[in-house]
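Colleague: What shape does this take:
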Amino acid sequence: MAVHDFLKLHITSEKFIIEPISGSVNNPDLLVIDRISQEITLQKNNGQIPASAISKNIYGIVGILRLVAGPYLILVTERKSVGAIAGKHIWNVVKTEVVSYTRSLTHLTETQVALNKRYLSLLDTVLDTENFYFSTTYDLTHTLQRLYNTSSDFQSLALHERADQRFVWNSHVLRELAQQPELSKFCIPIMLGNVSINTSTINNHEVSYILISRRCIYRAGTRFNVRGVDQQGHVANFVETEQILQCEDNICSFVQTRGSIPIFWKQKADLKRLPNPVVLDTDHLSAFQKHFDHQIYTYGRQVIVNLVNQEGPEKCLENTFSQVITSAQNKNIRYEPFDFHKECKKMRWDRLTILLDRLEPDRKQFGYFLQHRNKVNKTQSGVFRTNCVDCLDRTNVVQSLLASLTLHEQCVVGVKMNAFSMVACTVTSDAQTQVLIILVRSQ
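Modeller: Now for the predicted structure:
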């Protein structure tokens, strides 16, 4: 079920009236919020919008947040198109606005006014983050393979109901609207991460290379302050990254994950540039198992690629991690440690081929998702779960190399299947090289 794509907010002294503008329905129902009683209702459009109302265009409702002064309505007031996936538009949130139900702060003490101002400032800081994305027609929170493996009943659900809650960053503030099913078309799930859609036309065929990174809402926090796993198995810095290659009605994807080492550890910030990590003296196995039970259920077999140093301050992380993996004895987990800094010191990036060669049998076995003219020809059976300490630089390098290898394969297989026919006429005996040259030139 799609969400209203374009709306108009009408503000009166007593009510917020939100009117859907886009769509084929004439005089669609209005969302009416009583600013005094705080009641939220869906009403027939019987011309009840007064001419004196202050009106403005909006592109979605982020949700409702209750602060010291009372409830605030959070709205998307400006958006930017980043492209389309399967013909469905994806939007980046550019500007938001926070509108108070109450018209004054006279009911608050000076202390309460100061607190409310502080909370609004924090809220503005969060909302000013550049990497919020949404779609009114496409489920950004699920991979292509997960979407394909769903039932018709699931697909008929509202976007906020069917969304993967790990990646819905406004789920808390949507609750008041979401608890009323009739308001589903006003509820947009918003994802934090990155969506990059690069489209080119090659031999009169439109080709898109898409990269989606979905940041998890659980155990969120800043560098040094949040590390490792919690009792529920959620880890810091967990990101699901999906690489999509799309040509007309043919589409394929490859998924990888990253996340903090799933043991209990901390790295308290101090005056050092890189404070030493400390592994806590506790049982790590239960939380580790919860984390990987969910990983295996969601993605299939796991290959853990651990890039931390195996000597020095990071050694304690590698030692404990490997011990817990051994204790778990899970046949669906394979562990591949690789001391990135030691192996690649003095700019010896070529030595990354040592790691890639070790991972190649798994990459071939996992495969990727490929849908050719609405028929699924391939599915992905497992993922690489990569980590370093921050899950940034070292992880980025290795994930990029794995993604590049799979992209090569997707292009070659696509040409052989005539799925990506735009390059078929230019492919020679060295198919892999030719496809890559064409894709690079198209950027």
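
Colleague: use CA for all of it now, contacts and neighbours both
Modeller: Fine.

Colleague: In space, what's closest to Asn237 - neighbours in sequence excluded?
Modeller: Distances taken as C-alpha to C-alpha, 6 or more residues apart in numbering put Gly259 closest to Asn237, at 5.1 Å, once the chain neighbours are dropped.

Colleague: From Trp265, how far off is the one you found?
Modeller: Per C-alpha to C-alpha, to the nearest Å, Gly259 is found 13 Å from Trp265.

Colleague: Between these two, which has more neighbouring residues?
Modeller: Applying other C-alpha atoms under 10 Å to Gly259 and Trp265 shows that Gly259 carries more neighbours, namely 26 against 23.

Colleague: Please provide the structure for the following sequence as well, for comparison with the first:
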Amino acid sequence: MLVYVTGPENRITLEDTGFFLDFCPVEGEPGRIEVDVRPPGTPPPIFDAGVRIDARGCLGAVRMKGCTFLAIVVPPVDSIGCEDEDVEQVREVLFYSLEGGHLPLARTRAHPCYHLRKVLTDGSFYYSKTFDLTSRLATRIKAQNQLAEACTPIARADAPEPAPSPCYHNGTQEFVWNTHILQPLRALRDSLDPQVQSAFDSRSFILPVIQGFYGASEVTLGAEKVMLAVISRRGWARAGTRFIKRGIDDAGNVANFAETETILQTRDKTLSFVQVRGSVPLIWTELPHWHGSVEVHLAEPVDAVSLPPLLSHFRWLVKEYSEVHIYNLLSDLPTGSLAAEALLGQAYSAILSLAQAKDPNLADKVIYEAHSIHKDEMESGGLARVPTIIAQDLEPHITEFGATIAKADALTGKYSLITPQKGTFRVNCRDCLDRSNLGEFSISVDMLTQQCQKLGLPSFRGSALEALHRKLFADSGDALAMIYAGSGTISGSFVRTGKTTARQMAENAANSEKREIQALLHDKEKNRATEILTGQYKKCEPPPIFIVKASCRGTKSAPRLRLF
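Modeller: Predicted structure coming up:
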């Protein structure tokens, strides 16, 4: 996609597959933008004194301080994926003002989009133009089958409707992090001629992104080369920073929610295993503390206030993942600096019991289990045995849930499902960062140990695959912690190496200090920018409205296109 900035008024034109979109603000109507669609063969804009930029796609449109901005991803981007599943990491975003008057590179605090750019270019956003990065494998297979059914020819006299756009232009909405700011562009797309829609869809004019982590690499396991990927997708509905966003909201969305998918691809099969993490699903807050005891405050009365949103949350989890095994890693020590965690865990268990009494389906589908890593550390002399203890504790349930296993057709590349994953683990501690990542890592290790054996692969333990798994899970945990708290995970070095050293303990102390600095100096502005991007900010300006010129709507004579 090309972006042209032309004329003394800095008019914006986008070009893709030969089509041009000219944006012009409607005089006297703030936030209303007229769009002129020009077909292939039209001369490009005259940009003697202007600019032409090669871009990757649009993240959305937003109104800031009375101006409409297009957020557009431009190079450099980091390519991370393997083979046909190419993934790119967002590194730079330009904000083009459709009313003119602002430079696109929002690097100074005076720019209305300065804080938005800081969030979008922090290395936590990823997209793919070859597959739906926002959805787990099981969901992608389901969407593939639905798309195949929708495209099946039907004998009738009139001409068939245009084929639906590829599923990755929509994605799993809970994890499409720019859902809110994409809405004006989706409305613009839907008002275009179907052939123009297909043209822009073919090159990802609309670019859904995830926030979280993507990492993938190939290693040799025995005589076979395999690919391992770890994908963490953060939910956006209650996104924000650590001390500002805790617990659950009235709609059942929890803070710091993330779906982590471990993918193992062999010569003829693809395996996917999904876990989720998220804040304790009660309405509660935590006061910032740098030293001394944790202070947690539950909204009273707890059952009346927290039961309805908790019900909504677990009904959604059961709908999405079938069975849910809660693995609560809050400390259960009644005294000491973490005593408040024990009280929070007791309230969690009690309110969940009320929910299960109210909804028999939750009683059948949701299991609650509490496990104190701190107690494991004290009894075993450190973290070294914790993954083994967790794996032994959960092994029967890991076996029961299994993993999604699919086979790809060598010619079409389409997946056929062999076995589905029958349930998921919902892991939490207080922040859903350090202990949660260690817990999910331990579960993933046991899953891969079991599945390698079932797939007839060499032993996972001690292999290059195990070393890669450690690295990817540590990188994922660090990425999620950096987004929410401003530092890597406290347990990251142990996950990465399997050892605890004096140097690592010093790194942990440094990470704690980074979190204090983040909370004191940066969280408020970062949280506000996050809320603007996700539509949570109460003082947001209304989104822009794009009006397609009447001559451009539903044009029957539009030339047919060769799609790339």
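
Colleague: Just give me the match in structure 2 for the residue nearest to Asn237 of structure 1.
Modeller: Aligned by TM-score structural alignment, Gly259 of structure 1 pairs with Gly278 of structure 2.

Colleague: Check the gap between its match and Gly101 of structure 2 for me.
Modeller: When distance is defined by C-alpha to C-alpha, Gly278 of structure 2 is 42 Å away from Gly101 of structure 2.

Colleague: Please apply the same query to Gln144 of structure 2.
Modeller: When C-alpha to C-alpha is applied, the distance between Gln144 of structure 2 and Gly101 of structure 2 equals 44 Å.

Colleague: Looking at those two, which has the bigger crowd around it?
Modeller: Here Gln144 of structure 2 and Gly101 are compared on neighbour count by other C-alpha under 10 Å; more neighbours surround Gln144, at 17 against 11.

Colleague: what residues does whichever strand or helix holds that one touch?
Modeller: Under DSSP states H and E, the secondary-structure element containing Gln144 of structure 2 is helix 137-150. By C-alpha atoms under 8 Å, 6 or more residues apart in numbering, the residues outside helix 137-150 of structure 2 that reach it are 132, 163-164, 167, 272, 404, 414-417, 420.

Colleague: Can you flag the buried ones in those?
Modeller: By the neighbour-count criterion of 16 or more other C-alpha atoms under 10 Å, the contacts of helix 137-150 of structure 2 include these buried positions: 132, 167, 272, 404, 415-417, 420.

Colleague: and the aligned partner of Asn237 of structure 1 in structure 2, how many neighbours?
Modeller: Taking TM-score structural alignment, Asn237 of structure 1 has Asn256 as its aligned residue in structure 2. Counted with other C-alpha under 10 Å, the neighbours of Asn256 of structure 2 add up to 30.

Colleague: same thing with Asp164 of structure 1?
Modeller: Neighbours of Asp164 of structure 1 under the rule other C-alpha under 10 Å: 18.

Colleague: Next up, the contacts around it.
Modeller: Under the criterion of C-alpha under 8 Å, 6+ apart, the contact partners of Asp164 of structure 1 comprise 141-142.

Colleague: Quick check: the gap between it and Cys216 of structure 1.
Modeller: Counting by C-alpha to C-alpha, the gap from Asp164 of structure 1 to Cys216 of structure 1 is 10 Å.

Colleague: just Ser184 of structure 1 next, same as before
Modeller: Taking C-alpha to C-alpha as the criterion, Ser184 of structure 1 is separated from Cys216 of structure 1 by 23 Å.

Colleague: and if you look at Ala236 of structure 1?
Modeller: Separation of Ala236 of structure 1 from Cys216 of structure 1 (C-alpha to C-alpha) stands at 8 Å.

Colleague: Look at those two and report which has more neighbours.
Modeller: Higher neighbour count among Ala236 of structure 1 and Cys216: Ala236, with 27 against 24, using other C-alpha under 10 Å.

Colleague: Right, I'll leave it there.
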